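# Sequence and predicted structure below; questions after.
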Amino acid sequence: MKLHLRNPLAIFDVEATGANVCRDRIVELFILKIHPDGRKEEHNYRINPGMPIPPEVSMVHGIYDQDLKDCPTFNDLAPTIKRVLQDCDLAGFNHIKFDIPMLVEEFLRAGLEFDVRSRKLVDAQIIFHLMEKRTLSAAYKFYCGQELENAHSAQADTMATYEVLKAQLEKYDGQEVEDSNGNKIGVVKTSVDSLHKLFNSKMVDLAGRFVYNQEGVEVMNFGKHRFRPVLDVLKEEPGFYDWMMRGEFPQDTKRKLTEIKLSALRR
C-alpha cells in the first residue's frame, strides 16, 4: 500500500555504543528517504564515536572499534546529515524513545539545532504494540482460538494461562529460540526445567536491574553503567552500593546486590 506523503519521509535507524542517550555515541546511521513522488534515496553512514564500543554491544550490532578507526566523526558528518533530513518527517521502530533522542543529542554536541517539533513522527513499534495486543486475552485468542470470558477474574485468567501454555508448547516444541539480539539460546522442550533455563537464564534479580552476561557474570542492566560487571562498579564507585540501598529499588534487588558484594569478599 502506498504511503500518502506531504513531505519527504526519512525512515532511519541508529546503532550506538550503548543505550544511554547522554553518554553513548552513534556508530552507524542508515536513512531511507522517500519523496512524495515515490522516489527513494539511501544514505548509510559509519561513524567514529571517539570512544570504545563495549564488547557486549559490538556482539549485538556487529560493529567493532577497528571497523570505525578511519571513519569520520559525527561532527564531520553533521552538516551533510542535516541536509539529507531537511524538511523530512521521521519514521522508525522505537525511534521516539531511542533513535530520535540519540540523533538530536549528537546534533547538539556538534553545535547544530535539529528541531523535531515541526516534524511528523511515526513509530512502527507503537503501531505494533497498539494493534497487536500482548494481553492474556489476545494470547488466548491467538493460541486457543477462543474469546476469554470473564477476563481479569483470577480463576478465568489462571485457567486461560494453562491453556495458552499448553498450546504454546504444542506449537513451538522442538523449535530453536533466539534472544532479542539474534543469539541462539536453545530449543523449546516441554519440561518445566528446560523452560526455566531457556527463558530465565539471565535473570539475577526479579526486577531485572542485574543480569548475567554470556560469561555468567552479573552485569548492570540500567543507567550509565549498563552492561558493566556489578563488582567493577562497586570497586570503582564505593558509594554506589549505599546509593542503591537508600534508593527506591525492590528489596529483592538490594538483597542480590548485597550477595554480589559479599561474594567478592569471600573470594
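Yes, it's here.
# Every contact and neighbour count from this point should use C-alpha atoms.
Noted.
# residues near Lys133, how many?
Other residues within reach of Lys133 by the criterion other Cα atoms under 10 Å amount to 11.
# Can you tell me the SS state at it?
Classification of Lys133 by DSSP: H, G, I helix; E, B strand; the rest coil places it in coil.
# From Glu178, how far out is it?
With distances defined as Cα to Cα, to the nearest Å, the gap from Lys133 to Glu178 amounts to 22 Å.
# then this one, side by side with the first:
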Amino acid sequence: MFIISDKFKKIAKTLKLDKPLVIFDMETTGQTIYKDKIIELAYIKIYSDGRVKKDEMILDPQMPISRESTAVHGLSDKDVSSKPTFRKKAQEIWEIFNGCYYSGFNVMNFDLPILRREFIRVGMDFDYSISQIIDCRVIYQHMVPRSLAATYRYYCGKEFRQSHTALGDVEVSAEILVKQLDKYSEIRDLDFINKIHQSPENSYVDSSRKFYWKQGRAYFAFSKYIGVALSEVAKINPKFLKWILTADFSEETKTIVKKALESIKRSY
C-alpha cells in the first residue's frame, strides 16, 4: 500500500531521485557482521514521484539471540520462533531493496553488510556501490565541525580565541575534558574509554574487512596488495584473485572477487 507524504516528497524532489530510496533499520541477533542475523527489518521506500511504501517484518534467525541484543530491542527467541525465515522472505526483500539508494544511520558499516551477507547465505546476489549510499551518520560526521574551536563552543559555551601556541590549545583541551567528564558519566570509566577508541571508523566493503572503500573503489586491506585497488589487481594478477576463490575466505569476499574478475572480462 502506497501513501503520500509531503515530508517524503520533499526528499525525492530535493535529491532529484532517479531511482527509489530505501531508508531502513534492522535489529539483529548480535553485533558481529559475519555471523549474526536479522530479526527485525523496517523500511520506508520513497519513489522518485514521491510515493511512499513502508513496512516492517519480524524474522526467525534460526540461531539464538544474544542477551545483550534482547536487552536493547526487547525481542527474544520465543518472540521470533514462529516467524518466517530470511530464506522464505528473501525474494520479497530483494524486490524491495534491489537497485535503490540506501539510507539510515550507520547503514554503510553495519546494516548493508549484514543484509548482503543474508542474501549470500541464500544464494542471491544483492550488490550495491558506495554511490548508492546516503548514510545519515556519515553526513553528520562530515558536516558537523570537529575542530577544537567547534568542540570548545559546544561543551564550554565560549568562543575559542586562537592562541597559536601549543600550551593555549592544551589548556582549552583540558577545559573540554572537564566538561565532558561532567556531562557523560560513562567516560569516567577508563575501560569504557578504551572501548570507544577501538570502534572502527573505516568503511569496509565486506564484513571480514578484506577490502575497503576509497573514492568509490574497493581497495585491498590485506596481503602484498594492501592499499592497491581491487580492479588493478584483477588486471595485473588475476591468478591471485582466482586463488582467493579457492582459499579459506568468506563467501561474501569471494563474491566481491568474482565480480572484479567478471568486470575485467567484460572490458576486453
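Alright, I've got the coordinates. Every value quoted in this text rests on a predicted model; they were computed, and no experiment measured them.
# Stretch 92-108 of structure 2: end-to-end distance?
22 Å.
# Find me the equivalent region of it in structure 1.
Correspondence between stretch 92-108 of structure 2 and structure 1 is established over residues 80-96, with TM-score structural alignment as the criterion.
# Quick one: distance of the matching stretch to the chain centre.
20 Å (Cα atoms, centre = their mean, to the nearest Å).
# what does that stretch contact?
Outside of stretch 80-96 of structure 1, the residues within contact range by Cα atoms under 8 Å, 6 or more residues apart in numbering are 7-13, 99, 101, 114, 119-126.
# Which of these fall within strands?
For the contacts of stretch 80-96 of structure 1, membership in strands holds for 9-13, 121-123, with DSSP state E as the criterion.
# returning to that earlier point: just the buried residues of the contacts of stretch 80-96 of structure 1.
Among those, those that count as buried by neighbour count (16 or more other Cα atoms under 10 Å) are 7-13, 99, 114, 121-123.
# Tell me the one among the ones in strands among the contacts of stretch 80-96 of structure 1 nearest to Cys144 of structure 1.
Within the set of those, Asp123 lies nearest Cys144 of structure 1; the separation is 30.1 Å, counting by Cα to Cα.
# Now do that closest one against His95 of structure 1, distance only.
Following Cα to Cα, the distance that separates Asp123 of structure 1 from His95 of structure 1 is 6 Å.
# Okay, strands next: where are they in the stretch 1-150 of structure 2?
3-4, 21-28, 38-46, 51-58, 101-104, 133-135 (DSSP state E, counting those that start in this stretch).
# Distance to Cys156 of structure 2 added to the ones you listed, as CSV?
Putting the strands of the stretch 1-150 of structure 2 into CSV (distance: least, Cα to Cα, whole Å) gives the following:
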stretch, distance to Cys156 of structure 2
strand 3-4, 43
strand 21-28, 34
strand 38-46, 38
strand 51-58, 42
strand 101-104, 31
strand 133-135, 29
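# Could you say which one of those strands comes nearest to Ser76 of structure 2?
Across the strands of the stretch 1-150 of structure 2, Ser76 of structure 2 has its closest neighbour in strand 38-46 (9.6 Å, Cα to Cα).
# Onto which residues of structure 1 does that closest one map?
Using TM-score structural alignment, strand 38-46 of structure 2 corresponds to residues 26-34 of structure 1.
# so how far is the matching stretch off the chain centroid?
Centroid separation between stretch 26-34 of structure 1 and its chain, computed with Cα atoms, centre = their mean, is 18 Å.
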